[in-house]
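Sequence plus the predicted model coming up.
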Amino acid sequence: MQIGMFYQVQVPRPWTQTSDYDRHWEMMDQVVLAEELGFSTVWLADHQFRTEWSHSSAPDVTLAAISQRTSQMRLGIAVAVPPVQHPLHIAARTATLDILSNGRVDLGIGRSGYPYQMAAFGVDLENATGMVEEALEIIPKAWTEGEFFYQGEFFNIPLREVHPKPVQAPHPPMWLGCSREETFRKAGEQGLGCLAMSGGGPERLTQLINAYREGIRDAAPVGKSVTDRVSISTLAICAENRKKAQERGAEVLDWYRRQQDLRDVKVWQEQDRNNVPVDYQWHYQRSTATDSPKRNETSSLDQIKEGRYCIGDPDDCLRFLEQYSSTGVDEIMPLFQIGPMEDSEVKETLRLFGKHVIPHLDKTEQADNVTAE
């Protein structure tokens, strides 16, 4: 199992004139350090209008800058949203990034679970799933074919050739943003990698990954290759002193949970509650349920002590990650730059992962490979 990293570029209030600038350049320094320490991939979210929670609104631009400061780490978009970005733009911009990075790009695709983000672009929620399905057909064609045309319900493309073409052959690995068993299975059936959060714990994740593996066994790939991988995100804070890590983690997690609650209210505030598409019912019910366990569960500190997050000393973090390794996940991409976390705190976590966590996981994988042989 590899260790990557995931960025929302969270910028908590109070702000200064340089808050966005500072967080972006802190991220750049952190990623350069992470490559030196052996991290596998940096994934960037693609969000709009997500104040404080995510100021990562142009991940391909940011990753292009990162590509010039790194040479080994893979660079992932998690995820591009075809209902608000034309698939031809996604294809061309991702191919350009693949060239600039010498073939290190992974492209995640998703429809977004947040109507608040899509309403400003005039997107009808009823059409979002269909637009994603068509984009998954268009993008590989744009990468691998000369002149092609496409006629669908949402996208109609006359005979055109898209440039540039990506470096990777046949094309960059493609992934799907997944949140429930149905989408895990669908990603597998379409030959796509799976990007998801770690919510629900290892037992639930094992069920979801099993659904993915069942789907991918007889995959009918939407592209020219199969990406048989699952990458899961969680929160991670590590310090030499367990008490220090847990107490700081509780402060940060309190912020994170407040932001989740604010997000859940905001993303549906403009939506007619009597007209939520079937494909979005799961997201709507999860976000608006007043009896949600998220709103009534134990304190942040108790959750951390129960081992629900990758927060603690290096041994705590290793135990957490080994639990998830047993589920069959291929990569954990923790969110390190979380809300009020200072740059120095993020870098301390990265260094401890590089010293204690990544080498241990590498040795475990090598031992497993020897046993398998």
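Perfect, I can see it now.

can we go C-alpha only for contacts and neighbour counts from here?
Fine.

what about the closest residue in space to residue 174 that isn't next to it in sequence, which SS state?
In space, residue 174 comes closest to residue 107 once its chain neighbours are excluded; the distance is 5.0 Å by CA to CA, 6 or more residues apart in numbering. What DSSP: H, G, I helix; E, B strand; the rest coil gives for residue 107 is strand.

next, the one to line up against it:
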Amino acid sequence: MEVGINFFPDVDHRVKPAERYFAECLDLVELADGLGYHHVRIVEHYFHQYGGYSPNPIVFLAAAAARSRNLKLITGAVLPAFNHPLKLAGEIGMLDAVSGGRLEVGFARAFLPHEFQRFGVDMDTSRARFDEGVDAVRRLLTEEDVAVAGRFHSFPATTSLPRPTQRPHPPLWVAALSSEHSFRSAGELGCGIMAIPLAADAMRRNLEVYREAWQAAGHPGRGRVMLAFHMHCAPDRELARARAEEPVNAYLRSLAAAASDWTSGVSSADYPGYRQMIEKLAADDFHSVLARSAALVGTPDDIVDQVREFHDRCGGFEVASLQVNFSTLDPVLARESVVLFGEKALPRLRADVPGAVRGVGMTDSASVARDYQRSLQRSRDSRGRRDRPAEFRLADRDWALFDEVFPPVYSASTEVFLNLLDLPRGGSMLEIGCGAGVIAVSAALAGCAQVVATDVNPHAVRNTESNAARHGVAGRVRCQESDMFAALPPRETFDLVFWHSNFVLAPETLTRLTLHDLAYVDPGYRAHRAFLREALDRVRPGGSALLGFSSRGDVELLRRLAGDAGVALGPVAAREVRERDHAVEYRLLRLSRGAGTAGGGAG
């Protein structure tokens, strides 16, 4: 399970000015980033104490990006009803670039009548505006020369700039309160679902609707679910409850006031049942939300138990988003809570195996789940390390290391595979996933006449170009941005095709990854499937296709995928090294045409 923090400003401007509120929030962002939290999230609301300090979540998230290195930045959520899709798409692309591909975008319909009234927007058009707006933004992020002739927005062929850093676009979410239609629509669109923990039984039914729609639409896996909770953690249960009770009650009073139009005669066909729902929320207090686990309050042990219990009762969720400085809570106490939870509860919840992992079909899903989480943490740590070098020495040569590129200095794998490979002298070589370019440039230095170095990460392509020029072989190393073989000329073949794979298996539904993360993990082994399917078609007669794998990968699944592709895997060489606190064996495997794996060679 991933756990992050979210900000829902419930602030009286006469009591706390915006400057102080956001300074407190950004201090918490920096703290959460260092403790290993997953994300920071913030809302879009207007004109009222309830949320009004955040009319544009992208502005705050840009500041949060500057104060963090690893946190995902999540809009929770932007409102298409009040925004032009051209403006939204451009801002999304810009924040994705500024943050180095850490953005995730949540969309919501809006539900407060006073906001619609002030913007002059008919609430009965809410659903249509949402559907049209999300579709337009998604197309603008994915395609170029997009023209829209809609009911609410029209524009000629337009290419939104900047283009998103994450391709085809940042991960998308849809916020839903209680409408079954909203849950179904999110599943059909292939978006994650953002929700609040209402009654567990009702949440289970809505999540079943969401997952059934997801699978019926042909999307892989079972979707992603994020639930938002109030959270306060303290060393003593009663102390935690005493601290949290009045701030939670103040937040609930503010919500009831902001939504009071629903109970005063306002109605809309696009919001069936909202009067009754708001009446129920208005009757809530600290004790009722605590009883249904909408507030997580207590010691670290208490909160872990509360999360796990609600997870089981509601049918499971992948992400918890925690309000940590809600309403009138003392910012010093909020900070203490974030630290205590981060140190004592967060590691335990992150080690829990989400249902999406259990469905991958692995022999030891729990250990693989722990392994991919550990690998993602290594990715985040390596990007944020203060001692991350701009240059490094490997194989008796000096190399440049660009930001956002896999650092060979933190793993023995690059040097091991360089030593295990028999580089073709006078021939040609394709390296998939070139990273900093150590192997590709070394091949050219060893006498390889033509080297093509590809990577899905444009920073890695530029890094390899720099190192090829540095060592005087730029004329023999062609660097190209490509996802596997996609950007290569159709009939181009090589004497050696080599891929040092991202061998750690992650859940197929895991989409919130940076290009840097993809150097560490492969969701659902999608990249491995493509390599097994296509590599041999790129090999000249008498040549070789080699896969650099590891004991940290899922060997059994690799064997099955090779058999499905009609490929045999045979051992070439292996070497065991110690990394951190455990032994890792790196294996060089040869692909050949066959019905399956050869004699357990991948093992």
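Ah, there it is. None of the values given here were measured: they were computed from a predicted structure.

how many other residues sit next to the residue nearest to residue 174 of structure 1?
Neighbour count for residue 107 of structure 1, taken as other CA atoms under 10 Å: 22.

Which position in structure 2 pairs with it?
Matched by TM-score structural alignment, residue 107 of structure 1 corresponds to residue 105 in structure 2.

Please, which helix or strand holds residue 65 of structure 1?
In the assignment (DSSP states H and E), residue 65 of structure 1 maps to helix 59-67.

repeat for residue 135 of structure 2
helix 126-142.

Could you give the residue range in structure 1 aligned to that helix?
Aligned by TM-score structural alignment, helix 126-142 of structure 2 falls on residues 128-144 of structure 1.

now swap in stretch 164-175 of structure 2 and tell me
By TM-score structural alignment, stretch 164-175 of structure 2 lines up with residues 166-177 in structure 1.

quick one on the thing from earlier: mind listing what the match of residue 107 of structure 1 touches?
74-78, 92, 170-173 (CA atoms under 8 Å, 6 or more residues apart in numbering).

JSON lines for the residues you listed, including neighbour count and secondary structure?
Output for those, formatted as JSON lines (neighbours: other CA atoms under 10 Å; DSSP: H, G, I helix; E, B strand; the rest coil):
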{"residue": "74", "neighbour count": "27", "secondary structure": "strand"}
{"residue": "75", "neighbour count": "27", "secondary structure": "strand"}
{"residue": "76", "neighbour count": "26", "secondary structure": "strand"}
{"residue": "77", "neighbour count": "25", "secondary structure": "strand"}
{"residue": "78", "neighbour count": "26", "secondary structure": "strand"}
{"residue": "92", "neighbour count": "26", "secondary structure": "helix"}
{"residue": "170", "neighbour count": "26", "secondary structure": "coil"}
{"residue": "171", "neighbour count": "20", "secondary structure": "coil"}
{"residue": "172", "neighbour count": "22", "secondary structure": "strand"}
{"residue": "173", "neighbour count": "25", "secondary structure": "strand"}
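
what's the closest of those to residue 187 of structure 2?
Taking CA to CA as the measure, residue 187 of structure 2 lies nearest residue 173 of the contacts of residue 105 of structure 2, at 10.0 Å.

where exactly do the helices run in the stretch 101-250 of structure 2?
113-119, 126-142, 180-189, 200-216, 237-258 (DSSP state H, counting those that start in this stretch).

end-to-end on stretch 321-341 of structure 1?
End-to-end distance for stretch 321-341 of structure 1: 21 Å, by CA to CA, to the nearest Å.
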